[in-house]
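Novice: I need the structure of the sequence given here:
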Amino acid sequence: MSTLAIFGYGPGLGAGTAREFGRNGFRIAVIGRDPVAAAERAAVLRAEGIEAESFPADITEPAQLSAVIAQVEDKLGPIEVALHSAAAGMSIRSESTRAVDRAALELPLALKVYSSIQLSRELLPGMIARGSGALLFSSGASEANPQPYLANVGVALGAQRAYVRQLAAEVAGTGVYVGLLGIGALIENSAVQREVDAHPELIPDGLVLPRIGNAELGARYWRMVTERDAVEVEIGF
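Specialist: The predicted structure is shown next:
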C-alpha cells in the first residue's frame, strides 16, 4: 500500500484529497500543527475505512518538517505522494499592496515557499531513486487574479508557482510528477470558509467568492497524479 502524506491537513482540501486517495488504496499521513485536531481527523478517516495516522508538526519550522518526514516514513514506509497544502487564515492578510512590507511576507513565504522547497529537497532524492512519486502543491486566486487585500499572500504564491514550474522541468523524465493546483474558490468545510462566513466584513464590498466542494478538489488531484499531463491546473476560477 502506498502512502500519501498531507502536509498542512485541514478539513477542506486535506480531507477531500485524503478521501479520494484513500478510496484508491492509499494510506494517509495526516500532518498538522494541532496534535488533537490531527488525531481527530485521522480517526475520522479510519472510521470511513481508510488507513490513516496522525503526525503533529508545524511545517514552517525546518526542524519539525524534517522530523515529521522521518517519522512518517519510519512508520508508514516511503512517501509516494506528498501534498503541500499548508495555508493560513484571513488574519495574515495585508490591507493593500502598498502596505506590504518584509514583516507581512514572513509567514506567507514560510507557509508557501520555504516549506515547499524544503519538502521537495528532502523527498525528491528517494522518489528519483525509486523512479516514482509525486509532489503536489496548492495555490490560490490571489496570485492569478490580483486582490490587493491579499497582496502579501499573492506575492508568496507567485514565488511558489515559479519554483514548482522550474522543479517540474528539472525532474521531467525521472518518474516523479510535480503539480500545482490553483484554486480560485472558497473551499467548503475549510477553516477559511468558516472564518469568512462568520466575519463577512473580511471580504471587500462587492466581491463575491465562488465556492467549491473538497471532494471535487480531491478528485482533481487524483487525476493530476494518474494522468500527469499538466504541471499547472486551475479549478474554481
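Novice: Please make it C-alpha for all contacts and neighbour counts, starting now.
Specialist: Fine.
Novice: Pull out the buried positions in the helix or strand hosting R223.
Specialist: Using DSSP states H and E, R223 sits within helix 214-227. Going by neighbour count (16 or more other C-alpha atoms under 10 Å), the buried part of helix 214-227 is 214-218, 220-222, 224-225.
Novice: From the chain's centroid, how far away is it?
Specialist: Centre-to-centre, helix 214-227 and its host chain are 13 Å apart (C-alpha atoms, centre = their mean, to the nearest Å).
Novice: what about the residue nearest the centre of the chain, distance to I59?
Specialist: Note on the chain: the residue nearest the mean C-alpha position is S85, at 1.2 Å, using C-alpha atoms, centre = their mean. Taking C-alpha to C-alpha, to the nearest Å as the measure, S85 falls 10 Å from I59.
Novice: hang on, the earlier thing: which one of the buried residues of helix 214-227 sits closest to E20?
Specialist: E20 lies nearest to G218 out of these, by C-alpha to C-alpha, at 5.5 Å.
Novice: Just the element for the closest residue to the closest one other than its chain neighbours, please.
Specialist: Nearest non-adjacent residue to G218, counting by C-alpha to C-alpha, 6 or more residues apart in numbering: T17, 3.7 Å away. When elements are assigned from DSSP H and E, T17 belongs to helix 13-23.
Novice: Could you also give me the structure for this second sequence? I'd like to compare it with the first:
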Amino acid sequence: MSLPAAAPDRTALVTGASSGIGAEIARELARRGHGVTLVARSAAKLEALAAELGATGVRAEVIACDLTDRAARAGLPGAIEGRGLVVDVLVNNAGLSTLGAVAESDPEAEMDMVELDVVAVVDLCSRILPGMVARGRGAVLNVASTAAFQPLPGQAGYGAGKSFVLSYTQSLAGELKGTGVSATTLCPGPVDTGFGERAGFSKADAEDALPKIMWVPAGEVARAAVDGLDKGRLVVVPGAANRVAAAVAQVTPRTLLLPVLTKGHPAFKNR
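Specialist: The predicted model follows:
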C-alpha cells in the first residue's frame, strides 16, 4: 500500500506543524508533491512554513487552531472542505508533555495534555476516516513515541497517552484492512526539537538520561515516517538504537525496569 497520489483537490493535514517533527513531515510530504494543510496554534510560524513550501510550487495553507479546544477542533474538517479540499493524508503529530510526579501535578495541565495527546487523535480520526474509507484511499500517521513501549515515571500521563496512540492506531490498521486506507504509528526516540524544554527539562538533562546514539535528527525522523507511511508499515521507530531499546523495554519485567527509569528521569534528578 502506498500514499494516495497527490492532486489539486487533495491535502495532507498535519497537526503540530509549526516546528519540530511536524514541520519536517510537512516538508517531506511537500517534497513528494503533496499539498499540505498546516495546523497549530502559532499562525506566524505556520505562515512562514507555508511561504517556504509554496515557493517550491506546492500548495500549502494555514489553519491556526488550538487543538485542545473541542469546538475549534470539530470545525477543522468543515474548514478544509470549505476550501474545496479532501484530506487524503492525516498526520496527528501535535502533542505536549508535563513533567514531574503525579502527586505534585497541576490537574488542568494534565487534562490539557490528555486532550491534545489522546482525545484530539481520536476526534480527528473519527471525523476524517469515514471520508477516506468512502473514497477507498487514504493514509493516517499518528505520532506516538518510544515511551509507548514502557512506563515513564516523571511523565506518567505522557507515556500512557503514547501507549494509547500506539494501541489505537494498531487497532485502526486491523479495521482498515481491505479499505484502501492505511494506519501507521510513528514512535520516535529523543529528537532535538525543543519539546523537552517546553515540558520543563533542559536538553542537557535529556542528554544525560538518553545516550547520544539514540538521538535522531527531526528531518531523518520525518523521512522514516513518510517512507513507512508510503509502505503501509504498522509501526515506524527511527534509529537502530531506539528499535533495540524499544524491544528490550517490552520484555523486561516492570519490577526491574521501573527503578532504572525512575532514577534516570530528569524529573527526579535532584531527589
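Novice: circling back to that earlier point, hmm, who's touching the helix holding T17 of the first structure?
Specialist: 4, 6, 8-9, 27-28, 41, 45, 50-51, 85, 187, 190, 214-219, 221-222 (C-alpha atoms under 8 Å, 6 or more residues apart in numbering).
Novice: repeat for stretch 136-145 of the second structure
Specialist: Contacts of stretch 136-145 of the second structure (C-alpha under 8 Å, 6+ apart): 3-4, 87-93, 121, 132, 162-163, 165-166, 169, 179-189, 225, 229.
Novice: residue ranges for the strands of the first structure, please.
Specialist: When assigned using DSSP state E, the strands of the first structure occupy the ranges 3-7, 27-32, 52-56, 79-84, 133-140, 176-183, 186-187, 211-212, 232-235.
Novice: Ok, which of the ones you listed comes nearest I92 of the first structure?
Specialist: strand 133-140 (14.7 Å).
Novice: Could you tell me where that closest one falls in the second structure?
Specialist: Using TM-score structural alignment, strand 133-140 of the first structure lines up with residues 138-145 of the second structure.
Novice: what do we get in the second structure for G25 of the first structure?
Specialist: By TM-score structural alignment, G25 of the first structure lines up with G33.
Novice: ditto for P62 of the first structure
Specialist: In the second structure, P62 of the first structure lands on R70 (TM-score structural alignment).
Novice: can you check E234 of the first structure too?
Specialist: Alignment note: E234 of the first structure maps to V237 in the second structure; criterion TM-score structural alignment.
Novice: from what I can see that match touches A245, true?
Specialist: No - using C-alpha atoms under 8 Å, V237 of the second structure is not in contact with A245; the gap is 10.2 Å.
Novice: which of those two has more neighbours?
Specialist: Using other C-alpha atoms under 10 Å as the criterion, V237 of the second structure and A245 rank with V237 on top: 22 against 14.
Novice: OK, contacts around the more buried one?
Specialist: Contacts here follow C-alpha under 8 Å, 6+ apart; on that basis V237 of the second structure touches 146, 186-189, 243.
Novice: Show me the two of those residues that sit farthest apart.
Specialist: Of all pairs in these, the most separated under C-alpha to C-alpha is L186 and R243 at 11.8 Å.
Novice: So which of the two has more stuff around it?
Specialist: More crowded of L186 of the second structure and R243, by other C-alpha under 10 Å: L186, with 30 against 18.
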